[in-house]
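Participant: sequence-free structure coming up:
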């Protein structure tokens, strides 16, 4: 998961705690999307599903998603957007890039867990 807010990352980690404790997911967090992109491109990181904010100072989440969807290693991996952005235009941009789903902040723990479980088939 990548979000420039430590509070959002902590909240999401608490929401995902049961899935983590059961061994169904391992959650890694990044505050800087450019750092994550570099780690992914260099093979130091990998993911089964990415959760990304959009509005981040280092790299916009849609630009991050676009870069990943251009890479054959990540092209078919799901990306869930977790953002304050809720406009139809922004969602259309995400869909055109190939993002899998869209959750609007503030989010409920149940909605996040349900979305992750659904996307990963848990």
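Facilitator: Looks like it arrived, so ask away. Here the structure is a predicted model, which is why all the values come from computation and not from measurement.
Participant: Please count neighbours and contacts with C-alpha atoms only from this point.
Facilitator: Noted.
Participant: Residue 52 - how many residues pack around it?
Facilitator: By other CA atoms under 10 Å, 25 other residues sit near residue 52.
Participant: In a strand, residue 68, correct?
Facilitator: No - applying DSSP: H, G, I helix; E, B strand; the rest coil, one finds residue 68 to be helix, outside a strand.
Participant: Pull out the buried residues from the helix ranked longest in the chain.
Facilitator: Determined from DSSP state H, the single longest helix within the chain is helix 109-120. Within helix 109-120, the residues that qualify as buried by neighbour count (16 or more other CA atoms under 10 Å) are 112-113, 115-116, 119.
Participant: and residue 17, how many residues sit next to it?
Facilitator: 16.
Participant: if I look at it, how far off is residue 109?
Facilitator: 10 Å (CA to CA, to the nearest Å).
Participant: take a look at this one as well, against the first:
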């Protein structure tokens, strides 16, 4: 990628700590590191070990499936939260529409009585 600096070339990169006194850069990289570790795989999932024959061990496959299971559980939870939020908003809209209908009906009745 021409024109782009590698990650390690950025000021304050952990490889250059001590060479730069840029506290803002250090804070930025600390936050990136924390975010990366917070978004990483679950504790019980471990990195794959590459074998020389190119095959994965059963434990590696189990680790992959465990990671997928955690991901799908998180997605399912987010879908449930969005569904609950949608239902709540739909109830508010329905209630508002009912109030408007009652108000319009009341105004029409008043107009009829005045005639």
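Facilitator: Structure's in. What do you need? Treat the numbers as computed from the prediction; the structure is a model and nothing was measured.
Participant: Once they're superposed, tell me the TM-score.
Facilitator: Scored against TM-score structural alignment, normalised by the length of structure 2, the superposed chains reach a TM-score of 0.21; 40 aligned residues with a CA RMSD of 4.8 Å.
Participant: Do a quick rundown of the strands in structure 1.
Facilitator: Using DSSP state E, the strands of structure 1 run over 50-52, 79-83, 101-104.
Participant: got a markdown table for those strands, with distance to residue 92 of structure 1 too?
Facilitator: Listed next are those as a markdown table, based on distance: least, CA to CA, whole Å:
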| stretch | distance to residue 92 of structure 1 |
| --- | --- |
| strand 50-52 | 16 |
| strand 79-83 | 12 |
| strand 101-104 | 11 |
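Participant: Work out for me the element residue 97 of structure 2 sits within.
Facilitator: Using DSSP states H and E, residue 97 of structure 2 falls within helix 58-114.
Participant: Output the contacting helices and strands for that helix.
Facilitator: Applying 3 or more CA pairs under 8 Å, 6 or more residues apart in numbering; DSSP states H and E, we find helix 58-114 of structure 2 packed against no helix or strand.
Participant: Quick check: buried residues in stretch 88-108 of structure 2?
Facilitator: Buried-residue list, stretch 88-108 of structure 2, by 16+ other CA under 10 Å: empty.
Participant: Name the residues that touch it?
Facilitator: Around stretch 88-108 of structure 2, nothing counts as a contact under CA atoms under 8 Å, 6 or more residues apart in numbering.
Participant: repeat that with 10 Å
Facilitator: Contacts to stretch 88-108 of structure 2, defined as CA atoms under 10 Å, 6 or more residues apart in numbering, come from residues 82-87, 109-114.
Participant: Pretty sure residue 61 of structure 1 sits against residue 83.
Facilitator: Yes - using CA atoms under 10 Å, residue 61 of structure 1 makes contact with residue 83 at a distance of 9.2 Å.
Participant: Looking at these two, which is more packed in?
Facilitator: residue 61 (24 against 19).
Participant: quick one: the helices in structure 1?
Facilitator: With DSSP H as the criterion, structure 1 has helices spanning 6-15, 17-21, 33-41, 61-70, 88-97, 109-120.
Participant: Pipe those helices into TSV and attach distance to residue 50 of structure 1 per row.
Facilitator: Converted to TSV, the helices of structure 1 look like this (distance: least, CA to CA, whole Å):
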stretch	distance to residue 50 of structure 1
helix 6-15	13
helix 17-21	15
helix 33-41	11
helix 61-70	9
helix 88-97	14
helix 109-120	10
